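Sequence first, then the predicted structure, then my questions.
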Amino acid sequence: MRHSSSRHSVALLTLCAVCALLMLASCSPRDRVKAEPLDANLNLAAAPFTQAEDNSDLIYGVVPPKSELISDETLGYLDGVLASRLAQTPSGGSYPGSEATESCALSTVPQPRGTRGRALDYWSRVGQCAGVKYLLVPVVSYWSEREGGELGSPKPASIVIDFFVVDVNEVSVIDTYRYEEQQVSLAENLLTVDKFVKRGGKFLTARQLAAEGITYSLNKLGL
C-alpha cells in the first residue's frame, strides 16, 4: 500500500509541474500577430537610428532606466542593418534607409527636450523635408552590453528598440512596435529553448540581439 501511495504522489507532483509550466506559458505576454505586408510602392523611408535619453525623445512610451550610452558607430551599424532589410522585404518591396533622410535629420532642429509632442513634431518635419509620406522612426530606448563571452555570461545583453511609423502630413503615428529582450540561459527559462538552440547555445552581443530585433520588428510591422 505504501508503494502505491508513493507512486500516486509522484504522479500527482509530475502533473502539478506540467500544469504549472502550461499556466506560465499561457500567462506570458502575447505577441502581436504578424501584420499584412504593406504596399511595396508605399512612399516610406527610414529615419536614422537615435538613442532616447528621456521620455520626450520617444513619440510615446517610457524609457527604461540605467541604459548604457551607445556610440555613433553602433548607431551607424544599426542603420546599415535596417537599410539592408528594407532594401529587400519578404513581399518583394524596397524602401530607402536612412541615407534618404539623414541630411534632413541633421538640418531639422527639434524643440527643447521635455516639450510635449517634441519627438512627433520633429520626425514629421524630417519626413516633410525628405519628401516622404511615411517615416519609419527607429529609437534605441535601452541598451546593456553582454559581459563575459558567448559560451557563458554573468550579465547577458539586453535591449529595447521602439519603431514608429509616422504619417508625415497628418503628424500622427499609424503603427508602432516595441522589441525588448534580455537573453537568459536555458536553465533560467525553458520556454526559450527554440531560440536558444537556434542561436547555437551562445550568448549574443547587444548588436546581434538588435540585428535580430530589427528583422523581427519589421515583420511585425508588415515591412
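Done, it's in.

from here on, contacts and neighbour counts on C-alpha atoms
Will do.

And the helices in this protein, which stretches?
In the chain, the segments counted as helices under DSSP state H are 2-27, 72-87, 102-107, 118-130, 193-198, 206-221.

how about the longest one: buried residues?
The one in question is helix 2-27. Buried positions in helix 2-27, judged by neighbour count with 16 or more other C-alpha atoms under 10 Å: none.

Repeat that for stretch 107-123.
Neighbour-count burial for stretch 107-123, counted by 16+ other C-alpha under 10 Å, picks out P110, R118, A119, L120, D121, Y122, W123.

Check stretch 196-205 too.
Of all the residues in stretch 196-205, those buried under the rule 16+ other C-alpha under 10 Å are F196, G201, K202, F203, L204, T205.

coming back round to it: and the buried residues of stretch 107-123 as CSV, adding distance to P65?
As requested, these are exported to CSV (distance: C-alpha to C-alpha, whole Å):
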residue, distance to P65
P110, 23
R118, 20
A119, 19
L120, 22
D121, 24
Y122, 23
W123, 24
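
which one of those residues is nearest A100?
Distance to A100 across the buried residues of stretch 107-123 (C-alpha to C-alpha) is lowest for W123, with 13.6 Å.

could you measure V62 against D162, distance?
Counting by C-alpha to C-alpha, to the nearest Å, the gap from V62 to D162 is 10 Å.

Please apply the same query to A25.
25 Å.

Over to R146?
The gap separating R146 from D162 is 20 Å, by C-alpha to C-alpha.

let's bring in a second one:
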Amino acid sequence: MKRTAVCCALALTALLVIACARPVPQASRPAGTLAVAGFSNPAFTWELLAGYLPREGVKVDPQVVDRLNETLINTLLAHGTTGYVSMGNTRQCMDVRNYENEVSSRTTALKYWLDVGRCTGADLLLVPQLLFWKERQGKEMGVESPASVMIDIYLLDIKEGRIAQRYHFEETQQDLSSNLLDAPKFFERKGKWITAGDLAGEGIDTGLRTLGL
C-alpha cells in the first residue's frame, strides 16, 4: 500500500510538472547574414571561447562530429533558417587559417573564429563545439550507463568582434525518480533511455531556437 501511494505521488507530481512545462519558444531571428561552421571538438580548455572541458586531451570519433553536423543542418532547415554561408564554404575559410599555429589561448581562439567569419563575408558566425560525449551503455529499456553530452553553440558578431550569444547544453539522462523536474522529457522520450546522438539533437534544437535560428 505504501509503495503504491509513493508511485501515485510520483505520477501526480510528474503530471503537474508536464502541465506547467512549455516548449522553448523561437527567439527573434538575429539581423544580418549568417555563416555556419561545422562542429569542432576541442581537446584543451584554452581552445574554448568560454567555459571548461570536463576532461582534456579526449577526442571523439570523427564520425560522431559528422553526424552532429548533419543534425545541425537538418535542424536549421526545420526551423526555416536558410540562405546562410554553408559549412563547406566556411570550411574553406577555416583552411586558409592555420588553427594550430594561431590558437594558443581563449583570446586567440576568438580572434581565429572572427577572422574566419570575416573571410566568409557574413555578419554572424555560428560556432558549435562538442565538449563531452559518452554513449549510452545498454538498451532503450535499461542501461548500465546513460548517455551524456555537453555542447556549446556560439553566435559571433563579426563586425563588433565579440560573442553575441552563447547557448550551453549539458545533460546526463536520468530516470524519473532521480529528477522529477525532467518529467516532461521523460514522457516525451516515452520512458526510454536515448542515445547520445538523440540527446545532442535535443540540445541542438533548443540551442538554435534560443539563438533565434
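Done, it's in. Just so it is clear, the structure is predicted and the values come from calculations on it, not from any experiment.

Need the TM-score from the superposition.
Overlay of the two chains. TM-score (TM-score structural alignment, normalised by the length of the second structure): 0.80; 194 aligned residues with a C-alpha RMSD of 2.6 Å.

re the thing from before, please say which of V62 and D162 of the first structure ends up with more neighbours.
A direct count of neighbours by other C-alpha atoms under 10 Å for V62 of the first structure and D162 places D162 higher, at 24 against 13.

show me the contacts for the aligned residue in the first structure for V96 of the second structure.
Per TM-score structural alignment, the equivalent position to V96 of the second structure in the first structure is S107. For S107 of the first structure, the contact set (C-alpha atoms under 8 Å, 6 or more residues apart in numbering) is empty.

From L38 of the first structure, how far off is the residue nearest the centre of the first structure?
The centroid of the first structure falls nearest to Y179 when counting by C-alpha atoms, centre = their mean (2.5 Å). Separation of Y179 of the first structure from L38 of the first structure (C-alpha to C-alpha) stands at 20 Å.

ok, now A206 of the first structure?
29 Å.

of these two, who's got more company?
Each of A206 of the first structure and L38 has its neighbours counted (other C-alpha under 10 Å); A206 has more, 21 against 13.

Tell me the spacing between the equivalent of that one over in the second structure and L53 of the second structure.
In the second structure, A206 of the first structure lines up with A196, judged by TM-score structural alignment. For A196 of the second structure, the distance to L53 of the second structure (C-alpha to C-alpha) stands at 17 Å.

Distance check, the closest residue to V165 of the first structure other than its chain neighbours against E180 of the first structure.
Once flanking residues are discounted, V165 of the first structure sits nearest to L136: 4.6 Å by C-alpha to C-alpha, 6 or more residues apart in numbering. According to C-alpha to C-alpha, L136 of the first structure and E180 of the first structure sit 18 Å apart.

Settle it for me: which of the two has more neighbours?
Higher neighbour count among L136 of the first structure and E180: L136, with 24 against 17, using other C-alpha under 10 Å.

right, and the more buried one touches A45 too?
Yes. L136 of the first structure lies in contact with A45 (C-alpha atoms under 8 Å); the separation is 6.1 Å.

got the contact list for A105 of the first structure?
Taking C-alpha under 8 Å, 6+ apart, one finds A47, P48, W123, V126 in contact with A105 of the first structure.

my read: the last one touches A100, true?
So the one you mean is V126 of the first structure. No. Using C-alpha under 8 Å, V126 of the first structure makes no contact with A100, being 10.6 Å away.

what does D194 of the first structure align to in the second structure?
The equivalent of D194 of the first structure in the second structure is P184 (alignment by TM-score structural alignment).

number of nearby residues for its match?
Residues within reach of P184 of the second structure, counting by other C-alpha under 10 Å, total 21.

can you tell me the helix or strand for the nearest residue to it once chain neighbours are set aside?
The spatially closest residue to P184 of the second structure, leaving aside those adjacent along the chain, is I18, at 5.0 Å (C-alpha to C-alpha, 6+ apart). I18 of the second structure belongs to helix 2-20 when assigned by DSSP states H and E.

Which strands and helices lie in contact with that helix?
Contacts defined by 3 or more C-alpha pairs under 8 Å, 6 or more residues apart in numbering; DSSP states H and E place helix 2-20 of the second structure against helix 183-188.

and the helix it packs on, how far from the first structure on average?
Helix 183-188 of the second structure, aligned to the first structure and superposed, deviates on average by 1.2 Å (mean C-alpha distance after the TM-score superposition for the first structure).

and the corresponding residue of the first structure for T172 of the second structure, what does it touch?
Superposed on the first structure with TM-score structural alignment, T172 of the second structure falls opposite Q182. Contacts for Q182 of the first structure (C-alpha under 8 Å, 6+ apart) come out as P156, A157, S158, I159.

Can you match those up with the second structure and say which hold?
Retained in the second structure: P156, A157, S158, I159, out of the contacts of Q182 of the first structure (criterion both residues aligned by TM-score structural alignment, their matches' C-alpha atoms under 8 Å).

which among the residues you listed gets closest to N189 of the first structure?
Out of those, the member with the shortest distance to N189 of the first structure (by C-alpha to C-alpha) is P156, at 13.5 Å.

Pull up the gap between L135 of the first structure and L221 of the first structure, please.
Counting by C-alpha to C-alpha, the gap from L135 of the first structure to L221 of the first structure is 13 Å.
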